[in-house]
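Q: coords please:
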Amino acid sequence: MKKILLLLILFYTTTQAQDVPFNCDYNAYLFQYNDVFAIDLASGNSYEVATNITGGNINATAYNPADGYIWGSLSTPDKSIVRIGKNFETTTFYIDELPTNNRYVGDVSADGIYYLKSGGTTYYTINLNPESNNYGKYIKTLDLSKSINIHDWAFNAVDGKLYTVEKKTNILYRIEAETGSMENLGAVPILSGLKYTYGAVYFDASGRFYVSANETGTIYVIQNVQNLTGTNIMESNLFAFGPSSSSNDGARCPTAPVPQEICDNGIDDDGDGLTDCEDPSCSGYAGCPVIELSASSSANAGGLESNNRLSQQISKRNFNRAKSNYKFDKTLAKRFSKSKVYGKASSAKGVFQLSDLVPLEVINEDDVIESSPNDLIDITNATKVYSVDYMRQDTAVASILVLETEDGVYEHTKYICDRLLGAELISVSTIEINEQKFIKSLIRNIDGSLEFVLSLSVKSINNEADFAVESHWNLDKYESNVGYYNFQIWSNSLDDLYSLGEEVLRLIAVQKPIISYNNSTPPTVFVRSGQYQNGKLNLQIVNTNRSESVAFDGGLRSTETESVAYVASTINLNGDYISEIEVDAGSLFDIGFRIGDGVATPDDLFMSDGPWGYDDAASTTSVINYAVKANETQFDTEEYPIERNITLKATTSDYVAAYRALTPKFNPIDLTGYVSFKLQAKGTGTLIVRLVKETVANWETQYKTSIELTDDLKDYTLLFSDFKSTSGVPMEVTDVTSIVFTMLAENGEETTKEMTLEQLRFSTNSTSTLAIENVSLEDETDVFATPNPMKTRSSFYFTAQTSESVELMVYNQVGSLVKQIGFSAVKGENKLVLKREGLSSGLYFCKIKSSNTTYKTIKLLLD
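A: As a prediction, this is how the structure comes out:
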C-alpha cells in the first residue's frame, strides 16, 4: 500500500513543464548532481541554466526522441526516474524493478525505450513512448555480452546502435541495445595513453560521436562511427575544451547537427569566433598544426604583475635586461633532478623549499631545468621565486612558476595581462583535480603558440598547522595581508597540465594537510582579445550565456606619472555570442578594467602601452624632475606614433637616460616599412639616440646617432641610415625593442641635464615613387612594402623585366593563402596597393607570383 501511495504521489508531482519539451534544440546538456549546464559543443563553452531542479542527484540523462523531453535517473527517491522539461521543471516516476543506486549510464532509443545501466553487465529497459499504453513502465532486464568499465553511452541516429568508450582501455564499443551483443571497434587514437572517465557522450545528426573527459573537460570527436568495422582506420580528433565535471551525465538530441569548422576557407564556419587553424577542432587537419606540438614559453620571462607598477619597477627590470641583452640560455641552465627526499615531508616541520613543491617525472619529460626569474624579487610582492621548464627534445613543453608572498596573493596572472597585448583567450572553463574544480584557460600567445594555464595559491591556517587552497579569476577574491605560496602552471598539453596540477597538490599535502578549498567559477562573459589604438579599446567579447549587456568598470592613467582616473559604463551585447565592441578610452598609458553581467564571475583585464622610464643607474645621477604628459597631436595615418611626451631633469657627473619600450614586454617590432624617426626636442647639449635591436648582443654596438638640443623646441628627422654602429654593419630595423635617449656629463664634471621630447614617431614617405627616403630596390627580385606595419593599406614596389600579369599572394603564419590580387605590371618600376579589407592583425608573408621573375617573399605586419 505504501509503494502504491508513493507511486501515485511521485507520478503526479507534475508542473506546467510537461507541456514544454526541448524538441531537439542544438545544445548539449550536462547534468552535475542536480544542476544543469548548457554546452555549445562547437566552442566547448558552457553556462549554468538551472540549479537544484530535483531533491536527489540526476544521472544517466538522455534525450527522448519520442516525446522531446530529457530523462534521467534519480538518487532520491530511490528506484525513480525523472522527466525534465524545457524550463527544468520535473516529473518523477517510480520504477520498482530498478536497483536502489548506482544507475549512471543511460540513453533513449528513437522509439522511446530507455536503456539504463548501473555497474556490471545488467541493464534495464523502460518504456518512455507516450503513445504506448505502457508509458513510464519497466519492460525487461538485459545483460551485456561482456563487462566493461563505462560511464555513459549514446544512440547514433544514423544506425540506431548504442556507442560507448571504456575507461583506461579507451576502446570504442558498438552495442545492440535489444540483445546486449557488443562489437569492439578498437582503441580511439586521440585517447591513447589517457585514463580519464568519459562521463558524458553525445551524437550529432551525421554520426559523429563526441566524448567528454570528466577531469579536464576536453571534448573529443570520433568521425562516422557507423562506418567502423574494427579493422578500418578510426578518425578521431580534439574538438573543443569544455568544463570538467563529476557525478555527471550528458544529454543531447542525436539528430541535431553540430556546426563544423572548415579548416582552410578563411571563414568562422561554426560561429565560435575562431577561424580555420585558430579553432581547436582543426588540430591536425587541413595543414593545421597539432595543438600540442608548439613550444610553451619559459617561466624565466613570466611573472609580471597585473597592476600599474608595470610602468616603474618592472619596466626598469625589462630595460636592464634589454640593456645587457639578457637571454635565458636553456643549454646552460641548471638541471633539476629528483632527490631522495622528493615527495617527503621536511624534517623540520613546516620548513621547506619552494623546490620541494615542484613535480618531477609526471609528464614524461626529458629534462627539467631551473629558470627562476630572480629579478622579480624587490620589484614585486614576491619574497622568494622558483621556477622550472619541462623539456622534451630541447623544447619547453610546460613550466611552473612558484612565488612566495607575505602580504597577499601574487598580483599577476597570464590571462589578465596578455589579452590586450596581442594574445587571445580561446576558452575558459574548469579542470577537476582531487574532486575540486579549478579554472583552466587556453591562451593563444602573440607568436601563435597555444598554452593551457592553471593558477592556484596556498595559505597556512590553524596556526600554521594546515593548508587551505584557493583559485580565483579575480585577484580581489583572495584574502589580503596574509602570506601565500602562489603557483602558475602552463603547458602546451592539457593532459600535462592536469598531471602537473595533480602532483603539485600532492606535494603540498605532503608538507601540511590540505583541509579546505575555496575556488571560484570561471567567467561566462569574457574578453577574448583586445587592442588599444588611437584612444579606442577594441574588444572581442565572448558571451556564453547570451547576456544582454555587461557593466564596464575601470581605472586608467593617461600617462606613467598621472594618477588613476575611474570610468564606468554599460556595454550592450544584445545577447550575441560574439561581439566586436569599441570603448572610447581616450589617450592612456595603462588601464585595468572589469566587465561582468552580474550573474557569474566577472572578467578582469590589464593593459599597458610600451612604457617610458629613466635610467639613473650611475651612482652620481640624481633625478630632479620626471614627468610624462599626454600627446594631443594627431599623427598621420602613415606614421607609427610613440605616444606621450616626457620631460627629464637630472644632475650627474656620468650619464642620465630616458627610454621608451615599443611594447610592454620589450618585444621586437619590425620597422622596415618606415625610413626615419621624427621628434620635437629641446634641452641641454648633445642627445644620443639609440635604436635598440634585440639581435645586437653588445650595448656598445647598438645603433646610435646624436642631435644638438637648444632651449627651444625644434623638429628633428633622423633617417635610419643616420644610425651607426661600431660594427660597421648597416642597420636593419627588423627587431627594434626600444629607443634610448642619453645625455653625458662633459669631462666627468657634475652638471644639470634636461631633455623634453615630444611628438615622437616613425615615419615613411607616402609618395608613389620608388624614391622613398634613402630606400631603393638594389636587386631585380627585391620587393618593398610601405607602410609596414600596415593599418589600412600598404604599397608594394617592385621592378618587372617585361609587361606581364602578376599576382600578389598573401599567406598567414600557418601557410594558408588568405588573399590573392591580380595586377598588370609594366616593364620597369611598379606599385601595387594591398587594402586590408578584413585581414586580422598579425604577421603575413607576401609574394609576387610572376612567370618571368622569382621575387623575394617579404613579411607584412598588420596592426
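Q: contacts and neighbour counts: CA atoms only from here.
A: Will do.
Q: Is residue 7 in a helix, a strand, or coil?
A: helix (DSSP: H, G, I helix; E, B strand; the rest coil).
Q: show me the contacts for it.
A: If you count contacts by C-alpha atoms under 8 Å, 6 or more residues apart in numbering, residue 7 has them with 93-94.
Q: before we go on, could you also do this sequence so I can check it against the first one:
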Amino acid sequence: MNKKYFINLLLLTFISIQPLISQNTPFNCDYYAYLFQKNDVFAVDLASGSAYEVATDITTGNINGAGYNPKDGYIWGSLTYPQKSIVRIGKNFSTTTYTIDALPTSNRYIGDVSHEGIYYSKSGGDTYYIIDLDPESPTHLTSLGTGTLSQSILVHDWAFNSLDNHLYTVEKGTNKLYRINASTGNVENLGVVPALAGLNYTYGAVYFDNMGNFYVSANQTGTVYIINEVTNINNGSSINSNLFAFGPSSSSNDGARCPTAPVPMEDCTNGIDDDGDGLADCDDPSCSGVSACPTIVAPTTSGNNGGLESNNRLSQQINKRNYNRIKTNYTFRKETAKRIVKKSTYAQRGAKKALTLNDFIPLKVINEDEAIESSPTDLIKITNATDIVSVDYQRKNKTVASILALKTEDKVYEHTKYICDRLLGAELLSVSTIQIEEHNFIKSIIKNVDGGVEFVLSLSARESSDGQNFIIENHWNLDKYKSETGYFNFQIWSNSIDDLMLLSTEVIRLLDVKKTIDTYNISPPPPVFVKKGFYKNGVLNLDIVNVNGSTTVEFDAGFKQTETSNLDNMSSTIVLDKNYISNVILDTGKLFDIGFRIGDGTNTPDDLFMSDGSWGVDDAATSTNVTDFTVTPNEDQTDDTEMSIERNINLKASTKEYVSVYKAFNPRFKSVDISSYNALKFKGNGTGTLEVRFIKESINVWEDQFNATVNLGTTNQEYTILFDDFTSTKSSKADFSDVVTLVFTMVSKNGEKQVKEMNISELKLVNSSALSTNDEANSLANQISVTPNPMIESANVQFNSSQYQNGSLILYNQLGQIIQKSDLKINSGKNEVTIYRNKLATGVYFFKIKSDNLNYITKKLVIK
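A: Modelled structure (predicted):
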C-alpha cells in the first residue's frame, strides 16, 4: 500500500461511534466456536458438532464476516444495517456498533481478525477492506485502506491461522484449499481437500485451533471437516483431511473462534471418550478412516422392515404382524424384488388428476446401481397408512439408502424412526439440522443395534386448503403436525449424510413439480434428548445429552403394566448436571410399555416410546374362539443368573384345531442369544398337552423349529423343560443363540371342538443343575476365571483349551443382546484375554468364550 495514500486516507476517514448497549466482558478465548445466523448466535462444540442458540436479535442488521480479535478478546463482524458499519460483540452478546465511512455499502460476508488486531473483510469481489481493531494502536477503529486478492476465488468465509498469521479458506465447487497473505493479497492454491472431493457445498463458517488445524463447516449438511496442520501444507504436498463432526446446517451465516483455543481430540484406540462427545474410538466420526478405524460403510436397514419403530400403542398388532411373517415363512428377498426404472414421465407435471406415492420417489440422484421395491404392505392393516411404497437403493448389492413413503388420510403417519429404538439397544448419536431449499429440516443420526449408522430425515406434505399447493411440515413431535388432514409422508435414511441430502432435496423437488410448495412449517430439534437407555426390573436407565446445559427437565409419561391393563400416568422433575451426557435412573415400577416426554417447557421436547416384546394370541384357525385372554404382572423375583420372561398369561378358548399364545423376546423381533441358559422354567395349569416352541431366526420353516411338550395338570405346579429336551426334524441338538419368539400351543387332537385353557406364570430362563453337558466342555469351563470381578475399567479372562482353534469372546447384557464381540486365536493350553469396560454402564453382564469346536459355559461379570 502507498504510504502517502495511507496517510491521506487516515486524514479523510470519518468515524462515528454508536454504542447500542454497553458491554461488560470480552470472550477472552473461550472453548466454543460461535456461529452467527443473521442476528442470532449459536455456540458450537466442534468436538461433538452440537450447537445451541445462546442469543437472538442482538443487532438491528445481520452479522457476517465475524472474527475473534486476539487484541481485545471480543468478536467483531460486519453489519448489513446500518450500512458501512462494524459491530463489537461481548461475552454477554451485548453489542456496540461503529460506522466506518471508508467501507462500501455492500454486504461483507467474509472476515476475520489477525493476531495484530487487524480486521480483514470482503464481499464477493477481489477487494478486501482493512480496519485497525487494536485498542492500543493510535489508528484504532480507522480504515487502513484496501487490498486486492491476486486471483478470484469463490469463498464464503476465511480464518487466520495463529501459527503463521495467514488466512485460509476453501472454495465452493472446486473444494480447493487456499492460503492468503493478508498483507500482500497473494493467494496460494494448496490443492483439493480429499475429504471434500466431489461435494458442492457452501463453506460459510470456518475455524482454527491452537495446533493449526482448520475446521470447515458445510452450510447445507452441517458436517464439520478437519484439515490437519495446514501450516505445513505446500502446493503439491498431501493434504490430511477427514470428517470431524456432524453439526447444524446454517445459512446467512459466519463463524468465529479464538484460534489459540484447543479442540479436544479423540484417541481412537484407547476405549475412552477423550473429546467428551459421548462417542469413543471408532464410534466417533473424527476416527472415520484412520488406521484403527477403516472406513467400512455398513448397509442400511431395508424399507421392508421399517415404519413401525415408534409403536405408538400398537405393540400387539406389530407383534402379530411379525409373528405371522415367521409363521408363514415370509422373507423379503431383494434378488427377486421388483426393480424400479426411471420413466419418461419422471418429474413431469402432466395432467394426471390423482397423485400417487410413486410420483415422489427419487431415482438416479445418488448414483445407485439399482433401486428395488421393498414395500411392507402389511403395515396398511395395522397403522393409519392407506398406501405404502418403499424403495431400497443398492450399490454393489448392498442397501445404502431407503425411502418409505406412506399416504394417510386423517393425520400424519403415526410412527417415526427415531422414537423407539433408543431404549432397545440403538443410540441417537446426534440431532441437528440439514438445509433443503434454504430451510433447516431436522436430521438425526442413529446407531443401530448391529453397529450400522444411519442418517435419518422425516417430512410430510399436505395440500393447502384450496388444493392447489403443498405445505411441507417437519417436526420432532408428532403432535405439532396439523390434524384432520391427509398427508404424503416420507421417511428417508442413508448410510451417508450426502446421500440423505440428495434424496431429501429430490423429494422436495418432486413434490414441487406436482404442486408448488408455498409454505414450510418446521420446528427446531430438541436441545436435550435421550441418547440411549434401557428398562430392567422396574427401572429406566437413561443417558441424556444436554446440549444447552439445562439444569432440569420435566418427565411426563403414560404407561401400562401389561398388555391388557389400563393406561396410567406419572411425572417428575429430572435434575441434570451440566455435563454433555448425564446418566439418569428413574424408578417406574414394572412396565409393559411406556411413552414419555422430557423437556424444559420452552424448547422442543424429546419424545420416546418403549415396549417390551408383547404377548399375543394366534387365533387364526377358523374354529378358534378366544373367550378370555388376560396378562398380569410377574411379581416373581429373579437373581442375576436368571432371565425373567415378563408377565403372566391366562387364556381360555374353544377350538377344533389349535390356539397359541406367543411372546417376542423384544419388540423389534430381533433375535437374542439365550444359550447361556439351559432350561425354561414356569408355573402352570391347564387342560392337557402344552406344546412349547422356540422360534429361531436361522430356521425359515415353521415346522422345523425346536419344540417340546408338557402335560398341564388342573392344579398349579412348577415345570422345568431342559433345552436338551427340545427337538427338531432338522437338527439333533438345539442351539438357542438366535431365538426370536416363544410360543405355547394347545391342539384339538381329534378335530372335535374342545375348551382349551392355559395359565402360565413366573416364566424364566435358568441354568438347571439337572442338565448334562459335554464332559470336556465342563472340565475346561471349570478352569475359566475372570479377575477382578467386579471390575472397574478392565478384567483378565483366563481359560484352557486342548487344541489350537479359532474362537471369539462375546459380552452380553441382561437382555441377552450382544454388546461386544472380539475374535480370538485360541492356543493349546492356557489362554488369557482382556475385557475392557469402554462406555459400559454399571451393572451385571455375561461373557462367553465360544470356539469352533467347543462352547464354554457362560460366566457372569459385574461392572462397578
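Q: now what about the TM-score between them?
A: Once superposed, the chains reach a TM-score of 0.92 (TM-score structural alignment, normalised by the length of the first structure), with 838 aligned residues with a C-alpha RMSD of 3.2 Å.
Q: Can you tell me, leaving aside adjacent residues, what's nearest to residue 810 of the first structure?
A: In space, residue 810 of the first structure comes closest to residue 846 once its chain neighbours are excluded; the distance is 4.6 Å by C-alpha to C-alpha, 6 or more residues apart in numbering.
Q: Just say helix, strand or coil for the one you found.
A: When the structure is split into helix, strand and coil by three-state DSSP, residue 846 of the first structure lands in strand.
Q: separation between it and residue 861 of the first structure?
A: 10 Å (C-alpha to C-alpha, to the nearest Å).
Q: follow-up on the earlier one: what's the burial count for the residue nearest to residue 810 of the first structure?
A: 22 (other C-alpha atoms under 10 Å).
Q: give me every residue that touches it.
A: The contact partners of residue 846 of the first structure, taken as C-alpha under 8 Å, 6+ apart, are 808-811, 857-860.
Q: Write a ChimeraX command that selects only the buried members of those residues.
A: Restricted to the buried members of the contacts of residue 846 of the first structure, where burial is judged by 16 or more other C-alpha atoms under 10 Å, the ChimeraX selection command reads as follows:
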select :808,809,810,811,857,859,860
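Q: Tell me the one among the contacts of residue 846 of the first structure nearest to residue 369 of the first structure.
A: residue 859 (34.1 Å; C-alpha to C-alpha).
Q: Provide a list of residues in contact with residue 108 of the first structure.
A: In this structure, residue 108 of the first structure makes contact with 62-65, 114-115, 154-155, judged by C-alpha under 8 Å, 6+ apart.
Q: Spell out the residue ranges of the strands in the stretch 151-300 of the first structure.
A: Secondary structure of the stretch 151-300 of the first structure by DSSP state E, counting those that start in this stretch: the strands cover 154-155, 162-165, 171-175, 182-187, 200-203, 209-212, 218-222, 236-241, 248-251.
Q: What is the fifth one packed up against?
A: Meaning strand 200-203 of the first structure. Strand 200-203 of the first structure makes packing contacts with strand 154-155, strand 209-212, strand 248-251 when contacts are defined by 3 or more C-alpha pairs under 8 Å, 6 or more residues apart in numbering; DSSP states H and E.
Q: mean shift of it relative to the second structure?
A: Comparison of strand 200-203 of the first structure with the second structure after fitting gives an average deviation of 0.2 Å (mean C-alpha distance after the TM-score superposition for the first structure).
Q: Also the fourth one?
A: After superposition onto the second structure, the average distance of strand 182-187 of the first structure to its aligned residues comes to 0.9 Å, using mean C-alpha distance after the TM-score superposition for the first structure.
Q: buried stuff in stretch 527-543 of the first structure?
A: Using 16+ other C-alpha under 10 Å, the residues of stretch 527-543 of the first structure that count as buried are 527-532, 536-543.
Q: Turn the strands of the stretch 151-300 of the first structure into a markdown table, including mean neighbour count and distance to residue 627 of the first structure.
A: As requested, these are exported to a markdown table (neighbours: other C-alpha atoms under 10 Å; distance: least, C-alpha to C-alpha, whole Å):
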| stretch | mean neighbour count | distance to residue 627 of the first structure |
| --- | --- | --- |
| strand 154-155 | 30 | 66 |
| strand 162-165 | 26 | 64 |
| strand 171-175 | 21 | 66 |
| strand 182-187 | 17 | 65 |
| strand 200-203 | 29 | 59 |
| strand 209-212 | 25 | 55 |
| strand 218-222 | 23 | 50 |
| strand 236-241 | 24 | 46 |
| strand 248-251 | 29 | 58 |
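Q: Just tell me which of these ends up closest to residue 441 of the first structure.
A: Comparing the strands of the stretch 151-300 of the first structure by their distance to residue 441 of the first structure (C-alpha to C-alpha), the top pick is strand 236-241, with 9.1 Å.
Q: Let me see the ranges of the strands in the stretch 401-550 of the second structure.
A: According to DSSP E, counting those that start in this stretch, the stretch 401-550 of the second structure carries its strands in the segments 427-436, 439-447, 453-463, 470-474, 487-494, 517-522, 528-536, 539-546.
Q: Okay then, goodbye and thanks.
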